[in-house]
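Q: Sequence first, then the predicted structure, then my questions.
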Amino acid sequence: METTATDVVDLFCASRGTRERLEEWKRDPRRRQVAPAVLAHTTRVLYRLTEGDVRAVCQRTEHALGQVRREVGESVPEIVDWHPDFAFTHVFHICVERLGALPTYQQFREFAFSDEKGAVMLGEPAKLIVRSLVAERGVDEGRARSAMRWRVGNAYYGFLREVYTLVQLRCRGVHLQVHPLADALFRVDAWTGRRALSLRVANRKFRQGMNAGRKTPAEQLLADVQPPLRFETIELAAATTFGQVHVPTAKELDRAAVRLSRL
């Protein structure tokens, strides 16, 4: 099984609003390198992963947050709200296909800083913003580096959560598809047929529900697509354990599988 950007466009760019959103994204000067890479991307490896593969990575991975505590990790606003030109989901998906496997954090870090493509997408932009904050804003270098570790580490744990959910639901007979274009452009974490799935974690800083968080949800971005899409959400309570992958429970996955399997 494989999923291409064409599959995403055919399904989701079926309204004037979504077609315009795609074209604006392609014209955005910040996406000059991003758009060709994402539009050329094909998802294959994620469909071959087993539950055992994901659990093995979760067990082998280095602590993605290191020794950074929340109060330090969230102490540099410019990094807390930092978004590289390549969305984190783009980098993770491209890394998986390039490595042919789900990476541990240490493998992902090696990709981001040593692989030519990874460095362009994440490694060099991350080092640049840290250097800029130190030189121009007087931010302590150690604090800036810790804040970046917190930012990237939490994004990595979020990606593991999405992959775990994908694998678990596919094991339950739900033939979900994923692609970084659908994720970054339309906030769709996965889909099957005309049912789009979003995976959300309640954020203490924002109200729960459809309008939670800083991003416009898929329900609004794709509201005018015809024929209409159906939207499903798995919303997790805020994580309570530091540095562990926060994933849906078996009951939450069972309920989601039933909903997603309805005709």
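A: On my side now, so go ahead. Predicted model only: the values in this text are computed from it and were never measured.

Q: For the rest of this, base every contact and every neighbour count on C-alpha atoms.
A: OK.

Q: ok, for the residue most central in space within the chain, nearest residue in space, not its chain neighbours?
A: For the chain, the residue nearest the mean C-alpha position is Thr89 (3.7 Å; Cα atoms, centre = their mean). Using Cα to Cα, 6 or more residues apart in numbering and skipping the chain neighbours, the partner closest in space to Thr89 is Pro180 (6.0 Å).

Q: if we can go back for a sec, how about the contacts made by the residue nearest to the centre of the chain?
A: 159, 180, 183-184 (Cα atoms under 8 Å, 6 or more residues apart in numbering).

Q: what about stretch 220-237, distance to the chain center?
A: Here stretch 220-237 is found 17 Å from its chain centre; the criterion is Cα atoms, centre = their mean, to the nearest Å.

Q: Please apply the same query to stretch 94-114.
A: That offset, for stretch 94-114, works out to 14 Å (Cα atoms, centre = their mean).

Q: start to end distance for that stretch?
A: End-to-end distance of stretch 94-114: 14 Å, with Cα to Cα, to the nearest Å as the criterion.

Q: contact partners of that stretch?
A: By Cα under 8 Å, 6+ apart, stretch 94-114 touches 41, 43-46, 49, 53-54, 57-58, 60-64, 92, 118-119, 121-124, 153, 156.

Q: Go through these and flag which are in helices.
A: 45-46, 53-54, 57-58, 60, 92, 118, 124, 153, 156 (DSSP state H).

Q: wait, which of the residues you listed is closest to Arg16?
A: Phe92 (29.6 Å; Cα to Cα).

Q: Tell me who's in contact with the closest one.
A: Contacts of Phe92 by Cα under 8 Å, 6+ apart are 108, 156, 159.

Q: Use this one as the comparison:
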Amino acid sequence: MARTTSDDVLQRFCVSPRTQEIYANWERDPRRADVAPIVMKHQTKLVYELTTAEVEAVCRRTEHALGQVKRSDGEKVAAIVDWHPDFAFTHMFHVCMEQMQCLPAYQDFRAYAYSHPLGLKMLGDPAKAKVWEVADRGISEQLVRDAMRWRVGNAYYSFLREVYTVVQLRSMGIDLRVHPLADALFRVDAWVDDKVVSLRVGNKKFRQGDAAGRKMPPERLLTDVLPPFEFDTIELSPATKFGAVHLPSSEHIAGAAARLSGP
């Protein structure tokens, strides 16, 4: 049975002065005192067992992660737009999936986040505290709640896209690996051998094409690793249909498979 541990991540990526510094700073950060032990203990296994049909079934049955929130409202509260708890969203989704032993639909993840002790610690309690804090500044509590739903819902959709992509490419014989430590620290969505894969939806606020954006790309974080990595990006156009999971097309997947299977 395939599995990926935090030690696998460190042996693959934490091998240069810059990456070792990134890891050391994260490990000793007081805000990560509760985070690091959980992430370092995490083992990725279930995603390697999922089939494309199972992922597609979750995409069909999931509650719409953005609810009825309009983009204009979801991005109106600046304090929520860029908010994240001490646990990165990728930590929460991966831990939730392994504990539930299934790929969670949004309603499953939400129930976990607001009822399970670890889910409350990772997201439920921090999210509620942030909503109250921002609403106390005089902003409509409903608007703040809508903004939080938009923030978490979009993170969930991003995770679902990544799982779908990994499962599809693995079904084509490409031994892609994933782990939340690699994602959160080095922005590595997945990797195989010396190839690092990034999946993103074109968005000028973050990154699009070769333009600079707010989100630091793995090419910069791993720049001093030797021998150097190869970097492959699967970039989707912005979604045009509200209420449907925005997944890579068969052409996106086939193109990535051809690039990743080459020498």
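A: Right, received. Where do you want to start? A quick note: this is a predicted structure, and the numbers were derived from the prediction, not measured.

Q: What does the TM-score come to for these two?
A: For this chain pair, the superposition-based TM-score is 0.97 by TM-score structural alignment, normalised by the length of the first structure; 262 aligned residues with a Cα RMSD of 1.1 Å.

Q: Closest to Val174 of the first structure out of the contacts of Thr89 of the first structure?
A: Using Cα to Cα, the contacts of Thr89 of the first structure come closest to Val174 of the first structure at Asp183, 18.3 Å.

Q: Secondary structure element for the closest one, which one?
A: helix 180-186 (DSSP states H and E).

Q: How far off centre is that helix?
A: Counting by Cα atoms, centre = their mean, helix 180-186 of the first structure comes out at 9 Å from the chain centroid.

Q: And that helix against the second structure, how far off on average?
A: Mean deviation of helix 180-186 of the first structure from its aligned counterpart in the second structure after superposition (mean Cα distance after the TM-score superposition for the first structure): 0.4 Å.

Q: Now tell me what touches that helix from outside.
A: With contact meaning Cα under 8 Å, 6+ apart, helix 180-186 of the first structure is reached by 5, 8, 21-22, 38-39, 87, 89-90, 93, 188-190, 217-218, 221-222.

Q: Asp175 of the second structure maps to what in the first structure?
A: Taking TM-score structural alignment, the alignment pairs Asp175 of the second structure with His175 from the first structure.

Q: Most neighbours among the contacts of Thr89 of the first structure, which one?
A: Pro180 (28 neighbours; other Cα atoms under 10 Å).

Q: roughly how far apart are that residue and Val34 of the first structure?
A: For Pro180 of the first structure, the distance to Val34 of the first structure - Cα to Cα - is 11 Å.

Q: what do you get for Phe186 of the first structure?
A: 16 Å.

Q: what's the answer for Gln226 of the first structure, then?
A: 28 Å.

Q: who has more neighbours, those two?
A: A direct count of neighbours by other Cα under 10 Å for Gln226 of the first structure and Val34 places Val34 higher, at 18 against 12.

Q: Would you mind listing the residues in contact with the residue lying closest to the more buried one once chain neighbours are set aside?
A: Closest residue to Val34 of the first structure apart from its sequence neighbours, by Cα to Cα, 6+ apart: Phe86 at 5.8 Å. Phe86 of the first structure makes contact with 31, 34, 121-122 under the criterion Cα under 8 Å, 6+ apart.

Q: what two of the ones in helices among the contacts of stretch 94-114 of the first structure are the furthest from one another?
A: Asp53 and Glu124 (29.6 Å).

Q: These two: which has the busier surroundings?
A: Taking other Cα under 10 Å, Asp53 of the first structure and Glu124 do not tie; Glu124 has more neighbours (17 against 14).

Q: Now do the helices in the stretch 101-250 of the first structure.
A: 105-114, 116-118, 124-137, 141-171, 180-186, 218-221, 250-261 (DSSP state H, counting those that start in this stretch).

Q: Can you point out the buried residues in the longest one?
A: Of the residues in helix 141-171 of the first structure, those scored as buried under the neighbour-count criterion (16 or more other Cα atoms under 10 Å) are 143-170.

Q: relative orientation of that helix and helix 124-137 in degrees?
A: 150 degrees (axes from the mean of the first three to the mean of the last three Cα atoms, to 10 degrees).

Q: Helix 141-171 of the first structure packs against which elements?
A: Helices and strands touching helix 141-171 of the first structure, by 3 or more Cα pairs under 8 Å, 6 or more residues apart in numbering; DSSP states H and E, are helix 51-60, helix 70-73, helix 77-80, helix 88-99, helix 124-137, helix 250-261.

Q: Of all those helices, which one is nearest Arg27 of the first structure?
A: Here helix 88-99 is closest among these (Cα to Cα), at 17.5 Å.

Q: and for that closest one, what span of the second structure is it aligned with?
A: Using TM-score structural alignment, helix 88-99 of the first structure pairs with 89-100 in the second structure.

Q: That stretch vs the first structure, mean deviation?
A: For stretch 89-100 of the second structure, the mean distance to aligned residues of the first structure following superposition is 0.3 Å (mean Cα distance after the TM-score superposition for the first structure).

Q: Now that stretch: buried residues?
A: 89-98.

Q: I'd like these laid out as a markdown table, including distance to Ala79 of the second structure.
A: Below are these laid out as a markdown table (distance: Cα to Cα, whole Å):
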| residue | distance to Ala79 of the second structure |
| --- | --- |
| Phe89 | 17 |
| Thr90 | 20 |
| His91 | 21 |
| Met92 | 21 |
| Phe93 | 22 |
| His94 | 25 |
| Val95 | 26 |
| Cys96 | 26 |
| Met97 | 28 |
| Glu98 | 31 |
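
Q: Show me which of these is closest to Val197 of the second structure.
A: Thr90 (15.6 Å).

Q: Most distant residue from the centre of the second structure?
A: Gly138 (31.5 Å).

Q: Could I get the contacting residues of that one?
A: Contacts of Gly138 of the second structure by Cα under 8 Å, 6+ apart: none found.

Q: Distance-wise, check it relative to Ala2 of the second structure.
A: For Gly138 of the second structure, the distance to Ala2 of the second structure - Cα to Cα - is 50 Å.

Q: Kindly report the same for Arg32 of the second structure.
A: For Arg32 of the second structure relative to Ala2 of the second structure (Cα to Cα), the value is 28 Å.

Q: what do you get for Asp86 of the second structure?
A: 29 Å.

Q: Give me the more crowded residue out of those two.
A: For Asp86 of the second structure and Ala2, the more surrounded residue by other Cα under 10 Å is Asp86, and the numbers stand at 17 against 11.

Q: for that one, helix, strand, or coil?
A: coil (DSSP: H, G, I helix; E, B strand; the rest coil).

Q: and Leu49 of the first structure, what pairs with it in the second structure?
A: Under the alignment (TM-score structural alignment), Leu49 of the first structure pairs with Leu50 in the second structure.
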